[in-house]
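[1] Sequence and predicted structure are below.
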Amino acid sequence: MRVLHLVPKFIPSIGGVENFVHELVNVQRKKIEVEIFTSNILNFENFQKLRIMNDFPYVKRFNAFNLFPFLPRGLGVFSFSMLRELIRREDIDIIHSHSYGYFTTYLGSFKKYLKKSKHVIQTHSDPGRRKLTKMIFDSIVPIFSLYGDKIIAISELEKNYLKSLGIEEKKIIKIPLGINLNLFRRYQKYKINDNFLLFVGRFDIDQK
């Protein structure tokens, strides 16, 4: 079995989706063939691009462009070279698209439309705040969900929200995000036996 993950951007780009996919693929590669298609963009704030393109043997980075710069947070980014390679590939059994509203979901849906692969969509999202861009994407999500075999929600709240958008309940499966517990084994990592408090996070203006 060969699984292809479609991710808007990937490590060394900083973000929860990037870390999650990295950890997931490290586990999957022990049992199955796995690849990642992603863009060459380091961040969506200033669209800085990576100079190193072949840093992971299972990752293929494609040149991407901001076709709709008026959309926030890189939602207007698209990669024609990724689309071309995705159409060409005939050896993919399952496509796993990541990130709600980004071009990777559209590409995975298009490949499913061509009846070439099974398609799993993972939104990595929650209902969020009712901004105009959010409302626009909410209106087209049910259309693209038609070309998803399964939609992964990360919480019961998100599952109910996706249902409210018109997505069939039988397509939605709730799988909370996992973590690598080895990163938090305090003795092995820090040689600390006493209680301690660790904060891990980053500031994001669009997250609560």
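    Received the coordinates, thanks. Numbers count the residues shown, from 1 in each chain.

[2] can we go C-alpha only for contacts and neighbour counts from here?
    Will do.

[3] Which secondary structure state is assigned to residue 6?
    Using DSSP: H, G, I helix; E, B strand; the rest coil, the secondary structure recorded for residue 6 is strand.

[4] Could you point out the helix or strand that follows whichever helix or strand residue 23 is part of?
    Residue 23 belongs to helix 16-28 when assigned by DSSP states H and E. Reading on from helix 16-28 to the C-terminus, the next helix or strand found by DSSP H and E is strand 33-39.

[5] C-terminal to that following strand, which secondary structure element comes first?
    Later in the chain than strand 33-39, the nearest helix or strand by DSSP H and E is strand 59-62.

[6] try this one next to it:
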Amino acid sequence: MNAEWRWDFTYEILPKMLWATLNTIMAAGIGYAIAVVVGLIFLIGQRTPYRVINILVREIVEFIRSTPLLIQLFFLYFVGPQFGIILSAWVTAMITIGLHFGTYLSEVYRGALEGVPKSQWEACRALNFTTLYTYRRIVLPQAFPIAIPGMGNYLVGIFKDTPLLSTIGVAELFHAATSVGGEHYRYLEPYTMVGIIFLILSIPAAMGIRKLERSVNKAQGKAKN
């Protein structure tokens, strides 16, 4: 009987699942916003005039990228208190997601900057433009369209990795489904709803990113003409 779909049970748990969906969206959004800023910090740290700082930041980035997100969550949440670092599950989740995906976004930014022709940099130096002006008015407008696909992919990636947050007690979608299933001894409806909700949110997000990419490229093409 447990293998049969029950619509009455589905309607009963729907409010709880929708509330958990809001938590999931919030977790992904805040985590991504932190990752965007952290990625910029890591990028700047690897482009300073000081070789020691460049190497140190590079090693930190490689270390974070080379370890699983789940291990980082567990270490900060369960091991951190032994060193006096006591954080709530939500704060731990946001910091970990921000740091983890910030390293990947820093590589996206680096690749985008390297995608700008060297002649653009040389022309700016020849015209005696300041570094800030060069980045703000010349380089970044050309690098941004290159970075959009990678940034969009990691936004979707963060969203799909939010179920890992349930391992430290964050009340996101997967955590809610597990809780409901354990309480009622029915997992068919809650886990199916999780998959459907992720599809409903992920597909439009991916389509929106592609639309943004086309719009930016189109606007850039008009500017060149």
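    Good, I have the coordinates. Computed from a predicted model, the values in this text were never measured in an experiment.

[7] TM-score of the superposed pair?
    A TM-score of 0.28 describes the superposed chains when it is computed by TM-score structural alignment, normalised by the length of the first structure; 98 aligned residues with a CA RMSD of 5.7 Å.

[8] which of the residues in the helix holding residue 23 of the first structure are buried?
    Within helix 16-28 of the first structure, the residues that count as buried by 16 or more other CA atoms under 10 Å are 17, 18, 20, 21, 25.

[9] list the contacts for the last one?
    Residues counted as contacts of residue 25 of the first structure (CA atoms under 8 Å, 6 or more residues apart in numbering) are residue 34.

[10] hang on, the earlier thing: taking the buried residues of helix 16-28 of the first structure, tell me the two that lie furthest apart.
    Pairwise distances across these peak at 12.1 Å for 17 and 25 (criterion: CA to CA).

[11] From the contact counts, what lies against the longest helix seen in the second structure?
    Counting residues, the longest helix found in the second structure (DSSP state H) is helix 7-45. For helix 7-45 of the second structure, the packing partners by 3 or more CA pairs under 8 Å, 6 or more residues apart in numbering; DSSP states H and E come out as helix 51-65, helix 89-114, helix 140-161, helix 173-184, helix 188-224.

[12] For residue 136 of the first structure, grab the count of nearby residues.
    Other residues within reach of residue 136 of the first structure, judged by other CA atoms under 10 Å, total 12.

[13] so where does it fall, helix or strand?
    Here residue 136 of the first structure, judged by DSSP H and E, is contained in helix 132-145.

[14] following that helix, which helix or strand shows up next?
    strand 150-153.

[15] returning to what we had before: helix 51-65 and the longest helix of the second structure, what's the angle between them?
    Angle between the axes of helix 7-45 of the second structure and helix 51-65 is 160 degrees (criterion: axes from the mean of the first three to the mean of the last three CA atoms, to 10 degrees).

[16] Quick check: buried residues in helix 7-45 of the second structure?
    Residues 13, 17-18, 20-21, 23-25, 27-40, 42-43, 45 are the ones in helix 7-45 of the second structure that count as buried (16+ other CA under 10 Å).

[17] Ok, stretch 110-127 of the second structure next?
    By 16+ other CA under 10 Å, the buried positions in stretch 110-127 of the second structure come out as 110, 112, 113, 116, 121, 124.

[18] Put together a markdown table for these, with distance to residue 71 of the second structure on each row.
    Converted to a markdown table, these look like this (distance: CA to CA, whole Å):
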| residue | distance to residue 71 of the second structure |
| --- | --- |
| 110 | 26 |
| 112 | 29 |
| 113 | 31 |
| 116 | 36 |
| 121 | 41 |
| 124 | 44 |
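
[19] closest to residue 156 of the second structure among those?
    residue 112 (19.2 Å).

[20] Quick check: that closest one vs residue 98 of the second structure, distance?
    Per CA to CA, to the nearest Å, residue 112 of the second structure is found 20 Å from residue 98 of the second structure.

[21] for residue 40 of the second structure, what are its contacts?
    Contacts for residue 40 of the second structure (CA under 8 Å, 6+ apart) come out as 102, 105, 106, 109.
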